[in-house]
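[1] Let's see this in three dimensions:
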Amino acid sequence: MVDATVVSEFFGYVSLACWVFVLVPQIRLNYQRKSCEGVSLAFYTLWALGDLFNLAGAILDNLLLTAIVLPAYYILTDIVVLGQFYAYCPRCPIDEEHMERQPLIA
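    The predicted model follows:
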């Protein structure tokens, strides 16, 4: 019979692997398009703040190394995405044709 602890650890590592690569597709797409169109700067700014507070809490609580390394890695990927906004958005012309003329929710 398989030990529940082994299964739990396996699922934990699979989850960790998924979370490590969560922003890679967005970063790659932004790089290929040289644009951050369709991506919310406010969303990523708040996400980065959340990651920063997550890291601070993990350090202050002396959590396991994985609980400290993961938010630190997230902060690095947040910096990459926010850097893409800085690099690509000055080149993003406002496309009047695709601008919302009426709000979806009134």
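[2] C-alpha only now, for contacts and for neighbours.
    Fine.
[3] Who are the packing partners of the helix ranked longest in the chain?
    Ordering each helix of the chain by length in residues (DSSP state H) puts helix 65-88 first. Applying 3 or more Cα pairs under 8 Å, 6 or more residues apart in numbering; DSSP states H and E, we find helix 65-88 packed against helix 4-20, helix 24-33, helix 41-60.
[4] who's in contact with that helix?
    20, 23, 27, 30-31, 34-36, 41, 44-45, 47-48, 51-52, 54-55, 58-59 (Cα atoms under 8 Å, 6 or more residues apart in numbering).
[5] Here is a second sequence; please produce its structure as well for comparison:
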Amino acid sequence: MVCRCDGEYNKFIAGIFGDCVTGTKGVVSFIFGWISICCWIIAYFPQVRINFLLKRSEALSTSFLLCWIFGDISNLISCYMLNQLFTQQILSVLFIGFDVVLVGQHFYYQKSKNQTEGLSTKLRVSEAVVYAFVITVIVN
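    Model (predicted):
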């Protein structure tokens, strides 16, 4: 990445990341972006680790995971379409990566579980209609 910046800019950030970061506010924003990435790694990792150690992921519902991954895919698409900051793009890719791991764990451990469910957690038609209505209102 070659950074073509006019005026004063942070040469370190431009050389490593190709971003034209100018001024103290820009550098502080860039640093907080990377702190955010580190915090999200720390937030996701314990769930992945516990699922692996216990060989189950019962605390996560399939509907929740699918909604979560759809939202993160939408975020990834918008980051690239709007050419957002590099740290935002990295964070959206990181979200998708962890989502894929969590969804993979969920379906793998759910498939390997040979127990019957005592309580049905399947989505009813009435609930699906309510969810569709809420999504339509939000989108409009």
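[6] picking up where we left off before, where in the second structure does the longest helix of the first structure fall?
    Here helix 65-88 of the first structure aligns to the second structure at residues 86-109, judged by TM-score structural alignment.
[7] Can you list the buried residues in that stretch?
    86-89, 91-96, 98-99, 102-103, 105-106, 109 (16 or more other Cα atoms under 10 Å).
[8] And stretch 15-31 of the first structure, by the same measure?
    Across stretch 15-31 of the first structure, burial judged by 16+ other Cα under 10 Å covers 27, 30.
[9] what distance separates it from the centre of its chain?
    7 Å (Cα atoms, centre = their mean, to the nearest Å).
[10] Provide the aligned range in the second structure for it.
    Using TM-score structural alignment, stretch 15-31 of the first structure pairs with 36-52 in the second structure.
[11] still on that earlier bit, of the helices and strands packed on helix 65-88 of the first structure, flag the one that's most buried.
    helix 41-60 (a mean of 15; mean count of other Cα atoms under 10 Å).
[12] Mean distance between it and the second structure after superposition?
    By mean Cα distance after the TM-score superposition for the first structure, the fitted helix 41-60 of the first structure averages 0.7 Å away from its aligned residues in the second structure.
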